[in-house]
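K.L.:
For reference, the sequence and a predicted model appear below.
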Amino acid sequence: MDLFFKYLTYEKRYSPHTLTSYQTDLGQFADYLAHTYQITDPAQADHTLIRSWIITLLQNKMEARSVNRKIACLRSYYKFLFKNGAISQNPMLKVTAPKAGKKLPAFLPQETMQQLFEQIEFPDTFEGWRDKLVLELLYGTGMRLSELIGLQENSIDLHQKTIRVLGKSQKERILPLHKSLENCIRTYLEFKTSAAGQNKPTMLLVTTKMQPLYPKLVYRIVKTYTGMVTTSKHRNPHVLRHTFATHLLDNGADLNAIKDLLGHSSLAATQVYTHNTIEKLKSIFDKAHPKA
């Protein structure tokens, strides 16, 4: 298992988030084998044991999407073992993934986002401007949480009005900065310089103790401020990424352009946002058409 995770880290160059997920999934499978069948090495499992684990997860009411992520982890693991001669047969060839229902990405309405940035007063302090910048970056660029936390000060080019983002598999992309976001960055950097003194960190977003921002704090910032303008239960950093993409599509942006902005490797991942737009069109049709 250690060799497998080294392979994912150094050869496949998986993101820290994906690595953590795979370590959790494979660890849970190893625990299941040890407790249920007294098997201490997952490499010894055959397809019947893998199927029994999948059935157990589904019986425990785990969503098919979550189960499929765990299956993807096992596929990678046993493919790695087979490729390196550790097993003579790949048991995953006889394992079928359960069908997952299509889930439309949750997003917040444009009016809600306007309220957030136009009516909510952020404190005129380092912390207040940092929180506002977190929200501006997530909604203004559609970047992922891991990309946000990994931003360096030199990722920003205020002259060119762009921001350099390091995405999945270390793929770099350049995103444009709108005027409001540019102004927010300038003000935040002034407060940060004043608060940090001579020990100014190179990371763009930091805590009040000048330590790198961490996921739990970003979740708290997003949940707190979006809670001031909506009662929706969908109030997390990824919802702002969905909101960014949906609002672009609603306002006529090209799907390929949205794909590039989001850093998707294929158009199929971006096309899920068209379903939200179709639902909106249906709603307009039902309200406006005499035959509806």
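P.N.:
Arrived safely, thanks for sending.

K.L.:
For the rest of this, base every contact and every neighbour count on C-alpha atoms.
P.N.:
Will do.

K.L.:
all helices for the stretch 101-250 of the chain, in order.
P.N.:
Using DSSP state H, counting those that start in this stretch, the helices of the stretch 101-250 of the chain run over 110-118, 126-141, 145-149, 179-196, 215-226, 237-250.

K.L.:
Serialize those helices to TSV and add fields for distance to residue 56.
P.N.:
Formatted as TSV, the entries for the helices of the stretch 101-250 of the chain read as follows, by distance: least, CA to CA, whole Å:
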stretch	distance to residue 56
helix 110-118	41
helix 126-141	37
helix 145-149	32
helix 179-196	48
helix 215-226	30
helix 237-250	29
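
K.L.:
These: which one's closest to residue 90?
P.N.:
With CA to CA, the closest approach to residue 90 among the helices of the stretch 101-250 of the chain belongs to helix 145-149: 32.9 Å.

K.L.:
The closest one: how far from the chain's middle?
P.N.:
Per CA atoms, centre = their mean, to the nearest Å, the displacement of helix 145-149 from the mean C-alpha position of its chain is 8 Å.

K.L.:
same check, this time on stretch 167-183
P.N.:
Taking the mean of its C-alpha atoms, stretch 167-183 sits 15 Å from the chain's own mean (CA atoms, centre = their mean).

K.L.:
try this one next to it:
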Amino acid sequence: MATNKDAFKDYLQLEKKYSSHTINAYLNDITYFESFNKDNFGQDTIEQVNYNQIRSWVVSLVDDGVSNTTINRKVASLKAFYKFLLKTKQIELNPLLKHKALKTPKILQIPFSEKELNAVLDITFETNGFEEIRNKLIIDLFYTTGMRRTELIHLKLMNINFSNQTLKVLGKRNKERILPILPVIIEQLLLYKKERSSLENIMDDEYLFLTKKGLKLNDSFVYRLINSYFSSVSEKVKKSPHILRHTFATHLLNNGADLNSVKELLGHSSLASTQIYTHSSLSELKKVYQESHPRNKK
């Protein structure tokens, strides 16, 4: 017999089109609360709970040393579940309706400088083996397209249009978008394809990026790759694929690109998501303004 959790899973997968990773995170958070509720309040189900029960769970998480960011994520999963139950008329009131998220510190994500990018792309690639060519292409693709890590991992050979110099990526909620690629990237892609074809045993042939064993890359592999290369040239705390995406957007804005164009390239559904990247371009504008305005030259 199907449960509300099963129906919620189908809803996230079929209607919201969330990734399997996101769906599993939601369901794990809900299951965790179910266990807490049963142990502390003796209820086998969580469909009918009051806010005090949920608040007790939040307090226990705080006492256990769980970060506010993680607690907010867990509560958000629960809130989504109750919104679904309300939508499907399984409950009459969302117990989290008036809940306020815990305060979290704002973490400033600092993009790489052009100097740091050039240091990685021009200095660290001294050999021409398969892995070096692949790694350079990965870094350059992140920087010149702003694609997400999962989009790069799932990029397929058939998604590249060499004649039009574009590639197709599958973004969040299975939304496709077409990205332009620079001539220098086309050259790198052709070189990489030649090296890739010489691999002895290709298992995941449809995917563009492979390990030397012929397997599709995974999240941790790509994260370690970026972190490793940029650790040698940058002292920034975060050195990840997302910082390269952040760098792509910031450098475009610094060089005159309009916000709407950057939004489309990044695959954001709203300008609000793109505006988080404007702090660096604003700093650049202030610098230009202060250096250029006549009133500041006296």
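P.N.:
Arrived safely. Predicted model only: the values in this text are computed from it and were never measured.

K.L.:
Just name whatever secondary elements the lengthiest helix in structure 2 is in contact with.
P.N.:
Of all segments of type helix in structure 2, defined using DSSP state H, the longest is helix 20-41. Secondary-structure packing of helix 20-41 of structure 2 (3 or more CA pairs under 8 Å, 6 or more residues apart in numbering; DSSP states H and E): helix 4-10, helix 51-63, helix 68-87.

K.L.:
Please identify the most buried of those helices.
P.N.:
Of all these, helix 68-87 has the most neighbours on average by mean count of other CA atoms under 10 Å, namely a mean of 18.

K.L.:
compared with structure 1, how much does that one deviate?
P.N.:
Using mean CA distance after the TM-score superposition for structure 1, helix 68-87 of structure 2 ends up 2.2 Å from its aligned counterpart in structure 1, as a mean over the superposed pairs.

K.L.:
follow-up on the earlier one: show me the contact partners of the longest helix of structure 2.
P.N.:
Helix 20-41 of structure 2 is contacted by residues 5, 9, 12-13, 43-46, 53, 57, 74-75, 77-78, 81 when judged by CA atoms under 8 Å, 6 or more residues apart in numbering.

K.L.:
List just the nearest of the residues you listed to residue 164 of structure 2.
P.N.:
Using CA to CA, the shortest approach to residue 164 of structure 2 within the contacts of helix 20-41 of structure 2 belongs to residue 13, at 33.2 Å.

K.L.:
From the structure, what's the count of residues near the closest one?
P.N.:
16 (other CA atoms under 10 Å).

K.L.:
Pretty sure it sits against residue 19.
P.N.:
Yes. The pair residue 13 of structure 2 / residue 19 is scored as a contact, 7.2 Å apart, by CA atoms under 8 Å.

K.L.:
what's the counterpart of residue 121 of structure 1 in structure 2?
P.N.:
In structure 2, the residue matched to residue 121 of structure 1 (TM-score structural alignment) is residue 125.

K.L.:
ok, now how distant is that match from residue 118 of structure 2?
P.N.:
Distance from residue 125 of structure 2 to residue 118 of structure 2, counting by CA to CA, to the nearest Å: 11 Å.

K.L.:
Pick out whichever of those two has more residues nearby.
P.N.:
Comparing residue 125 of structure 2 with residue 118 by neighbour count (other CA under 10 Å), the higher total belongs to residue 125, at 15 against 12.

K.L.:
what residue of structure 1 takes the place of residue 84 of structure 2?
P.N.:
In structure 1, the residue equivalent to residue 84 of structure 2 is residue 80, according to TM-score structural alignment.

K.L.:
now residue 225 of structure 1, nearest residue through space, not along the chain?
P.N.:
residue 116 (7.4 Å; CA to CA, 6 or more residues apart in numbering).

K.L.:
do the same with residue 45 of structure 2
P.N.:
Using CA to CA, 6+ apart and skipping residues adjacent in sequence, the residue nearest residue 45 of structure 2 is residue 34, 6.8 Å away.

K.L.:
doesn't residue 249 make contact with residue 274 of structure 1?
P.N.:
Yes. With contacts defined as CA under 8 Å, residue 274 of structure 1 counts as touching residue 249 at a distance of 7.5 Å.

K.L.:
Using the three-state scheme, assign the aligned partner of residue 17 of structure 2 in structure 1.
P.N.:
Aligned counterpart of residue 17 of structure 2 in structure 1: residue 13 (TM-score structural alignment). On the three-state scheme (DSSP: H, G, I helix; E, B strand; the rest coil), residue 13 of structure 1 is labelled coil.

K.L.:
Residue 170 is in contact with residue 13 of structure 1, correct?
P.N.:
Yes. Between residue 13 of structure 1 and residue 170 a contact is recorded at 7.2 Å, counting by CA under 8 Å.

K.L.:
Of these two, give the one with the bigger neighbour count.
P.N.:
A side-by-side neighbour count of residue 13 of structure 1 and residue 170, using other CA under 10 Å, places residue 13 first with 15 against 11.

K.L.:
what's near enough to touch the more buried one?
P.N.:
If you count contacts by CA under 8 Å, 6+ apart, residue 13 of structure 1 has them with 169-170.

K.L.:
What count of nearby residues applies to the aligned partner of residue 236 of structure 1 in structure 2?
P.N.:
Residue mapping for residue 236 of structure 1 onto structure 2 gives residue 240, with TM-score structural alignment as the criterion. Residue 240 of structure 2 sits with 18 neighbouring residues when counted by other CA under 10 Å.
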